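J.: I'd like to go over a predicted model; first the sequence, then the structure.
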Amino acid sequence: MAAAKIKKGDNVVVLSGKDKGQTGTVQQVMPKDGKVLVDGVNVMTRHRKPSQANPQGGIDRVPAPIALCKIALADPKDGKPTRVRFEEKGGKKVRVAVKSGETIDG
């Protein structure tokens, strides 16, 4: 299995779709499905009928998973989308932003 280029807690930029250009933080990664949950991006509304647990009912807004191919890591320097490569620094494998050369996880 390939190394994870996007991890929980990373800042990402949406590349395509209705939320194109928005940024957010990764809440959950689902590598088997090739999807991620990003806070505030791809938010779906769910209309709920009143029930005993929720007597008021109403509209719930929950983030839906978004495909990995539609997001890119935000460059730590300027926040623009960048690709990720791996380098060996100090005997440790670290992620590096291709655009700026900045280390992502130190």
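T.: Yep, that arrived. Remember, it's a predicted structure, so these values are computed and weren't measured experimentally. Residues are numbered from 1 along each chain as shown.

J.: Going by C-alpha atoms from here, please, whenever you check contacts or count neighbours.
T.: Noted.

J.: can you map out the strands along the protein?
T.: With DSSP state E as the criterion, the chain has strands at 11-14, 23-30, 35-38, 43-48, 58-63, 66-67, 71-74, 81-82, 84-89, 92-97.

J.: Pasting the second one now:
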Amino acid sequence: MSTIKIKKGDTVKVIAGKDKDKEGKVIAVNMKNHTALVEGINKITKHSKPSAANQAGGIIEKEAPIDISNVMYSHKGKATRIGFKMDGDKKTRVAKSTGEVID
């Protein structure tokens, strides 16, 4: 199994599926299932009964997880692959297209 190179807070571009070419910020990454929750991407509708937390109930729209393989890191508006480079004793992420350090 390869390493997940996408982290929480990254801006990603969807490269496959119904939301192709859309961009969003990663809310959460699930390492076990290889999925990511991206803001505004892969929206689903969920029907909920009235409860103490949600008095009205009804139809709620929320994001569903999207597979990591269907998103790509967005660097300066362009989708790019991510590599790793050792900077002394620190491991840093690098954008493959430009060679710039990401974080």
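T.: It's in. Please read these numbers as outputs of a predicted model, since none were measured by experiment.

J.: Post the TM-score for the overlay when you can.
T.: Once superposed, the chains reach a TM-score of 0.89 (TM-score structural alignment, normalised by the length of the second structure), with 102 aligned residues with a C-alpha RMSD of 1.5 Å.

J.: thinking again about what came up before, looking at the strands of the first structure, spot the one closest to residue 3 of the first structure.
T.: strand 84-89 (9.1 Å; C-alpha to C-alpha).

J.: What residues does the spatially most central residue of the second structure make contact with?
T.: Central residue of the second structure (C-alpha atoms, centre = their mean): residue 26, 3.8 Å from the mean position. With contact taken as C-alpha atoms under 8 Å, 6 or more residues apart in numbering, residue 26 of the second structure is in contact with 7, 8, 9, 10, 11, 12, 36, 37, 38, 39.

J.: Residue 94 of the first structure now?
T.: Contacts of residue 94 of the first structure (C-alpha under 8 Å, 6+ apart): 86, 87, 88, 103, 104, 105, 106.

J.: returning to what we had before: how much space separates the closest residue to the residue nearest to the centre of the second structure other than its chain neighbours from residue 12 of the second structure?
T.: Leaving out its chain neighbours, the residue that sits closest to residue 26 of the second structure by C-alpha to C-alpha, 6 or more residues apart in numbering is residue 38, at 4.4 Å. Going from residue 38 of the second structure to residue 12 of the second structure by C-alpha to C-alpha, to the nearest Å gives 8 Å.

J.: intersection of neighbour lists for those two?
T.: 24, 25, 26.

J.: check contacts around the first one.
T.: Residues near residue 24 of the second structure by C-alpha under 8 Å, 6+ apart: 11, 12, 13, 38, 39, 40, 41.
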